[in-house]
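S.K.: sequence unknown, structure follows:
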């Protein structure tokens, strides 16, 4: 059995050995040092990075690695270590053993002993020299790209379209020559500049080529916005996706309008020349036919040979490529016209006997001589290779050249035959397209908004191809990390499902889709405006979606805040209007109540005095009349003077009329008492608190006060009031406020009936002048139905009360007036809304009534009306407010 202490020691030795192996195998330099800067440990990577072996550096100061201008860094780092702080990813420069500088990233941690005391530091140094150099190179490349783009925009016409021909980019040169602005071009089909001068087959051939990913080059006539025409030499280069199919096309063009005009003039001259040659040839043919019989066989052969040579030269001269042939000594035996022109000569005959060292491209002659020598000596053609050429005017060109050996009848090489075509425009277009790609890549990686690309799979899934640097910065995920993943795998199920639905919508409609989206990512809320653009392949199928996204979270938060402030202001304004309305109405009703109560009090005292004295006056009158009858009974023959006075005052009439007079005075006093009681009931000045009241008394008191407006007048019929009261319990309410509601509703009903009566004013005048008026009013007052005797119109108000579900009472005010239009009814209870002329209404009555019923009594106030069919207000309140 092994001792326990020995096993522990072995375990510790194994752990130390494992740790040492890890340190030695690290690609980073791992250095230990004491607090005074003395190096205490040094791994193999430290030796590789700094050039010092462990034996050379351990025990020496770490400042040996620090350049003079960086010595102050050590004291600052040491202060942080002594405080127990870590230094992470600190980028700086250190000096190798050979004196060269190395860029490193430092991460430094304090080393503590068993008591927790800091005794040194552990330093991890990573060589980032290549990374730093790459960053510097990238910055220089971006500067170069910006300069190249500027040069491109200054010299060439550039446009980019999608696979459907829709323009997605146009530079200033394009706008200048087409007379369209960028906003007028972007998003339009390329047909916007179609001149109609080319047949459909011309464009079909072009699209067939570029759809297969081939570069197309040709000359096209376009039409500008002002209707003028211009010619361009255009090269179209497809941009290929990962599937090898084009997803957009870039066109680089140069204007050749002047050249085409010159060519057109030359063509006209050539046609005229050919016409003259044909005429001359016909004359010669006729002469030749006349002399043919006199020419011998040899002369015919020589002429045929000469014509054959001329025909061969003509064919060579009309060949679109440059053609030449040389002997074994590399001297020219002949060429076609356009080759001679490139060489700076006037005709092909001038080149015979010369070599390349005597022509405009003498600086390139050694290269040409080497190619010729290879073909002649090896008897092997050299075809389709690119080389440069400098013309007589110093212009630089790129050529695609073919050279093949010339043989005699014995199959011996006697020279070289060559041809080439000018591909300078294509090379320039390729360079421009490469620059454009770099330019677009720069934009893609440096714009301030998010750009992302997704592939559309055959099974309907969407998988990220990648996204730009701004997207990586916002999400914390690099383009490589999201490549090949679905939106749910990147953003989670909830946000991923939102994104997938938007992509599916874009896939379904097949066009650009823009939408606002709220997404939750990493437990944070984001708002963005995303635009999705589908890309179609040659078969019209969407294979990729390119999207852009702008973060509008700050704007949305501001909108929410503004909406909240708006709602608060609207609420405050509404409350202010209600308070203003209540104050005005309260003051008004308070004054009215005091006035009514005062008037009622002042009238009540003298009326009570009169009513009380009428009793005694009636008794005294009866006593006097009784005494007078006794006198008449016992003294039937009065004195002539008394008899004369009795006849003068019509004593018999007085005896009969005086009791009637006193009775009439009593009726008037009773009437005044009832009016006073109604005024006191309506004002309710002594009932400001909630209490149980009889609803019918409040309605009746209100009708009593409005009696003057209800009764018949000279210019209209009286309003019939039908009371249809149910047996109601006492209702707990604010009696004075409820009477105010009755007053507002009944006043509006009377106004409506008066408005309706205007339409029957002529009929009213006829009734006044006829005996039918009394009969009509009598019939109206005795009627218990809502039907009126035709053709007369009788204004009518019906008041019906009901007990609803034992806990609520309702009051219905129904008139047969002109009714209320729908647009007015919708605003009926709005503060200060009125349809009456200025001075006739404040617009507060119904609004205050609604508040009294809905807020003070927890009830409801509704209006039912149709134009021409009258109006019904339904008031419902609980019988108990507790």
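M.R.: That came in fine, so what should we check first? Since this is a predicted model, take the numbers as computed values, not measurements.

S.K.: drop to CA atoms for contacts and neighbour counts, all remaining ones
M.R.: Fine.

S.K.: Which residue ranges of the stretch 701-850 of the chain form strands?
M.R.: 720-724, 731-733, 796-804, 808-815 (DSSP state E, counting those that start in this stretch).

S.K.: Adding distance to residue 663 and mean neighbour count, write those strands out as JSON lines.
M.R.: Supplementary listing: these in JSON lines, determined by distance: least, Cα to Cα, whole Å; neighbours: other Cα atoms under 10 Å:
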{"stretch": "strand 720-724", "distance to residue 663": "29", "mean neighbour count": "17"}
{"stretch": "strand 731-733", "distance to residue 663": "38", "mean neighbour count": "21"}
{"stretch": "strand 796-804", "distance to residue 663": "33", "mean neighbour count": "19"}
{"stretch": "strand 808-815", "distance to residue 663": "37", "mean neighbour count": "21"}
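
S.K.: Residue 170: what's it in contact with?
M.R.: 158-160, 182, 185-186 (Cα atoms under 8 Å, 6 or more residues apart in numbering).

S.K.: Which of the residues you listed fall in strands?
M.R.: Mapping the contacts of residue 170 onto strands (DSSP state E) picks out 158-160.

S.K.: Any chance of those in JSON lines with neighbour count and distance to residue 21 as columns?
M.R.: Shown next, in JSON lines, are the ones in strands among the contacts of residue 170 (neighbours: other Cα atoms under 10 Å; distance: Cα to Cα, whole Å):
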{"residue": "158", "neighbour count": "25", "distance to residue 21": "60"}
{"residue": "159", "neighbour count": "23", "distance to residue 21": "60"}
{"residue": "160", "neighbour count": "24", "distance to residue 21": "58"}
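
S.K.: about what we covered before: TSV for the strands of the stretch 701-850 of the chain, including distance to residue 835?
M.R.: Formatted as TSV, the strands of the stretch 701-850 of the chain follow (distance: least, Cα to Cα, whole Å):
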stretch	distance to residue 835
strand 720-724	25
strand 731-733	31
strand 796-804	21
strand 808-815	18
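
S.K.: Use this one as the comparison:
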């Protein structure tokens, strides 16, 4: 029994020892678990704080990225377009989309207060006004484009803008200034964020972000963003102004260059005209001098031909009387009569005197034509007969109008006679510079003759052959018609059935120094000077109608009395 008690005590002692050991283990494990839970809770708290900081950082980065994207878009817009209206419209649209506001407007300060919209509910006064020029808005609200608000209606806002201060109103109901409250309510603003822009040229503008539906607390990040945008807009405005100035300067320089080019052309024209005028003046003086010198002996001959004719008639009458009463003259006289063939002399002498009279008449007519063509004594405008000038020109060119033989390379060429068809209307006397107008007729008809001869396709015949034969059957012809238009103008048409001109040649026919003739055959001044004579000196028109194979026609229109 004693052994049983001992064994039981040993068992209880072992049990107690095991219980204490178990309790120690549980306590130790509990402490470990408590520490692990505390560590886990600390880790969770740290991670929560980190996630919150990460979210804030991401939001900040997103705001920065959005801001940079907006600024980049504005910068790209500035680089791609220097149109100020496009830049401002893009800016206000981007700002509105980014800030999700009801309205974004750009306004300019205008020193002139002469005009503004009365729909804003304010009265204008001196000191200038603010003009709404660009906007992006919710379509549910009316547009404010074109509104003009006098500075007296927004004096505090104007002072802040002039002092480069930001206007930041979260709730319009908190405003204390009555003028500001009145302006806010007149345009329907409940919140406003406005940043001024001062350009290098002295202009003042404002980027205005407004809310209409409710109040809007503005964040500092939004103010920073708007400030950066305002800086970009200021740069854009200055660049647009510089671009406009450069464009203006370039336009002025181009205009000056064009004016200088025009002056050079006019000087060339004047020089060409002076040269041609001097040549024509010298030629006119020479023609007038020759005509005068020829006129004196011709008048002497013409005036004495009638007397010589009468004297000859008297002498022949005496000879006939001698023959009647002395039919048998002395042998010496009879021998002399046979030697001189008195019968032929009596028959031919009147014919010779008649031929002399015709020749003197012809010379007198040519002299009169030369004087009429040169008109050296009629430098001023004078009423003249246009037909007389045309006829004088044709008379002087008579040798060119007849059949001619020319030399070309290894043979001879026949230029057939040119037919001239005149269709004159009944014209009044025309007040004009007759000599200069005759010069125009001369140049046009000479060009027509040259064109007809060049395009006549005459036969080229070898020098060893004596016959000259034209190969063209169509006779070269020049038509000259005159008429009076309803606008009291005289119209002279000079046309030919020559080869005509290409459109390129026709457009340049009046250009100075332009010619299609071979080198040495033409100066290219005739038609240019003729154009100046008709258009500038007579206030008329000179046009050319031509096509290849259709001939050419020049139409001269001059007023009957300038």
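M.R.: Done, it's in. Everything numeric in this text was worked out from a predicted model, so none of it was measured.

S.K.: ok, which stretches of the stretch 1-150 of structure 2 are strands?
M.R.: 103-110, 129-137, 148-150.

S.K.: roughly how far out does the first one sit from the chain middle?
M.R.: Centroid separation for strand 103-110 of structure 2 versus its chain: 37 Å, with Cα atoms, centre = their mean, to the nearest Å.

S.K.: And the contacts of that strand?
M.R.: With Cα under 8 Å, 6+ apart, strand 103-110 of structure 2 has contacts from 88, 92-93, 95-96, 128-138, 203-212.

S.K.: what's the answer for the second one, then?
M.R.: Applying Cα under 8 Å, 6+ apart, the external contacts of strand 129-137 of structure 2 come out as 85, 88-89, 92-93, 96, 102-113, 116, 143-151.

S.K.: Work out for me the element residue 643 of structure 1 sits within.
M.R.: helix 640-649 (DSSP states H and E).

S.K.: mean shift of that helix relative to structure 2?
M.R.: After superposition onto structure 2, helix 640-649 of structure 1 sits on average 2.8 Å from its aligned residues (mean Cα distance after the TM-score superposition for structure 1).

S.K.: Read off where whatever helix or strand comes next after that helix ends up in structure 2.
M.R.: Counting by DSSP H and E, the element after helix 640-649 of structure 1 in chain order, helix or strand, is helix 651-683. Under TM-score structural alignment, helix 651-683 of structure 1 corresponds to residues 342-374 of structure 2.

S.K.: on that earlier part again, what are the buried residues along the helix holding residue 643 of structure 1?
M.R.: The neighbour-count check on helix 640-649 of structure 1 (16 or more other Cα atoms under 10 Å) flags nothing as buried.

S.K.: Buried members of the contacts of strand 129-137 of structure 2 into ChimeraX, please.
M.R.: To isolate the buried ones among the contacts of strand 129-137 of structure 2 in ChimeraX, judged by 16+ other Cα under 10 Å, type:
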select :88,89,92,93,96,102,103,104,105,106,107,108,109,110,113,116,144,147,148,149,150,151
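
S.K.: give me the number of residues near residue 145 of structure 1?
M.R.: 20 (other Cα atoms under 10 Å).

S.K.: actually residue 149 of structure 1, not the one I wrote
M.R.: 17.

S.K.: Which residues are in contact with it?
M.R.: Here residue 149 of structure 1 is in contact with 435-436, 439 (Cα under 8 Å, 6+ apart).

S.K.: for residue 655 of structure 1, same thing?
M.R.: residue 625.

S.K.: residue in structure 2 matching residue 869 of structure 1?
M.R.: Per TM-score structural alignment, residue 869 of structure 1 is aligned with residue 550.

S.K.: residues in contact with its match?
M.R.: 497-500.

S.K.: which element is it on?
M.R.: Going by DSSP H and E, residue 550 of structure 2 is not part of any helix or strand.

S.K.: just checking, which of the contacts of residue 149 of structure 1 belong to helices?
M.R.: Secondary structure from DSSP state H places 435-436, 439 of these in helices.

S.K.: In CSV: these, plus neighbour count and distance to residue 401 of structure 1.
M.R.: Compiled in CSV, those are given as follows (neighbours: other Cα under 10 Å; distance: Cα to Cα, whole Å):
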residue, neighbour count, distance to residue 401 of structure 1
435, 18, 26
436, 20, 28
439, 18, 32
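
S.K.: Can you tell me which of these is closest to residue 121 of structure 1?
M.R.: residue 439 (47.2 Å; Cα to Cα).

S.K.: Return the residues in contact with the closest residue to the closest one other than its chain neighbours.
M.R.: What sits nearest to residue 439 of structure 1 in space, not counting adjacent residues and going by Cα to Cα, 6 or more residues apart in numbering, is residue 145, at 6.1 Å. Listed by Cα under 8 Å, 6+ apart, the contact set of residue 145 of structure 1 reads 435, 438-439.

S.K.: what do you get if the cut-off is 10 Å, keeping everything else the same?
M.R.: 139, 151, 435-442 (Cα atoms under 10 Å, 6 or more residues apart in numbering).
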